[in-house]
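[1] sequence and predicted model, in that order:
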Amino acid sequence: MISNTMQQALNRQLNNELYSAYLYLSMSSYAGSLGLKGFANWFMVQYQEETVHAMKFYNYINSRGEHVELAPIAGPPTEFSTALDMFEQTLKHEQFITSSINDLIDLALREKDHASHIFLQWFVTEQVEEEENDRDIIGKLKLIGDNGQGLLMLDAELGARVFTPPPAGGTP
């Protein structure tokens, strides 16, 4: 059993993860509309990962004998000024998610909820990776600047990203 406060906080995070999926799906569509199929692919993989993250929270809340409370999800932006803008917004969003995960860990520690603390550790590691990936791509985009050839090369690189689903019944 988890506290009502923890249950509400976990439900908020589940909804944050669903918003993340919406955001990346929107970015995928926008990149595709610009002919940047590699960028579209990268964001589609990100969308798929975020749905897995949301399901981890969904399954955890239910496994603790609690009830998932889905809230309305705000519509994400649908247009972006540049590829760099998309990734700067991605990094900013992932930093928000990192802060949310850290707040959940602080709550778990205050409440001596060791199971939730252990559950959340996976997300701490995941967020380090998410932010690092975003910073790497931002760095490349800044180096590329207005060079169309460079953008096409990065587009090809991002197009090689593949979603690897978690093992059935396992932890992603």
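    Cool, got the structure.

[2] all contacts plus neighbour counts: C-alpha atoms, from now on.
    OK.

[3] just the buried residues of the strand or helix carrying residue 86, please?
    In this structure, residue 86 sits in helix 83-110 according to DSSP states H and E. Of the residues in helix 83-110, those buried by neighbour count under the rule 16 or more other CA atoms under 10 Å are 83-84, 86-88, 90-91, 93-95, 97-98, 100-102, 104-105, 107-108.

[4] structure B:
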Amino acid sequence: MRKASFNELLSTQVGNEFSASQQYIAVATWFANQDLPQLAKYFYRQSVEERNHAMMMVQYMLDRDLPVNIPGIPAVRNDFTSVTEPLALALKQEKEVTKNIEDMFRAARAEDDALGEQFMLWFLKEQVEEVASMTTLLNIAQRADNLFDIENFIARETVGDSGHDSSAPEAAGGTL
């Protein structure tokens, strides 16, 4: 069985990032519907961040004169029964993205694509922050005595970098 090339994996990841963005909108609206505005705000921001990641990949592909196809995305999950469910889903999703980014890095290295390898370094660093943030949120939710403890934690603490990183690659059309 032939392994997917770096460019093929990158094209697939554009769709994965857009899918993550949509999933985070669904999570954010679920939290908003539960009257948890801090969690909702956090995931609305995460949605934009994932969209920006997709557009960074699109810009890279445009810059390297690679074919760009924007895929459709599968349906997202909208219904949850507890506050920890969407957080666990987000953590699982970020761990999957980390594996995908690692696979892309390895593919670029195997193809002796120094530019592709260098491009993926920023995303590897970003995934450390993403997994750590989601792990923290899930841990806090599991330990909280009530939902307001989670809301207060998010309002008080900085969880993640809110998508602001001056070393981030350029996004097609600019970041939001």
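    Yep, that arrived. These numbers come from a predicted model, not from an experiment.

[5] quick one: TM-score?
    With the length set by TM-score structural alignment, normalised by the length of structure 1, the two chains reach a TM-score of 0.87; 167 aligned residues with a CA RMSD of 2.5 Å.

[6] circling back: mean per-residue distance, the helix holding residue 86 of structure 1 versus structure 2.
    For helix 83-110 of structure 1, the mean distance to aligned residues of structure 2 following superposition is 0.6 Å (mean CA distance after the TM-score superposition for structure 1).

[7] centre of the chain versus that helix, how much separation?
    Centroid separation for helix 83-110 of structure 1 versus its chain: 9 Å, with CA atoms, centre = their mean, to the nearest Å.

[8] the helix or strand following it corresponds to what range in structure 2?
    Next helix or strand after helix 83-110 of structure 1 toward the C-terminus (DSSP H and E): helix 114-144. Alignment of helix 114-144 of structure 1 against structure 2: residues 114-144, by TM-score structural alignment.

[9] please identify the helix or strand for the most centrally placed residue in structure 2.
    In structure 2, the centroid-proximal residue (CA atoms, centre = their mean) is residue 50; its distance is 4.4 Å. Per DSSP H and E, residue 50 of structure 2 falls inside helix 37-63.

[10] next, the buried residues of that helix.
    For helix 37-63 of structure 2, using 16+ other CA under 10 Å, the buried residues are 37-61.

[11] what do you get for stretch 147-158 of structure 2?
    150-151, 153-154.

[12] likewise for stretch 120-138 of structure 1?
    Buried, per 16+ other CA under 10 Å, within stretch 120-138 of structure 1: 120, 123-124, 127, 130-131, 134-135, 137-138.

[13] same list, the residues you listed, but as JSON lines with distance to residue 9 of structure 1 please.
    Formatted as JSON lines, these follow (distance: CA to CA, whole Å):
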{"residue": "120", "distance to residue 9 of structure 1": "12"}
{"residue": "123", "distance to residue 9 of structure 1": "15"}
{"residue": "124", "distance to residue 9 of structure 1": "16"}
{"residue": "127", "distance to residue 9 of structure 1": "18"}
{"residue": "130", "distance to residue 9 of structure 1": "22"}
{"residue": "131", "distance to residue 9 of structure 1": "22"}
{"residue": "134", "distance to residue 9 of structure 1": "26"}
{"residue": "135", "distance to residue 9 of structure 1": "28"}
{"residue": "137", "distance to residue 9 of structure 1": "31"}
{"residue": "138", "distance to residue 9 of structure 1": "31"}
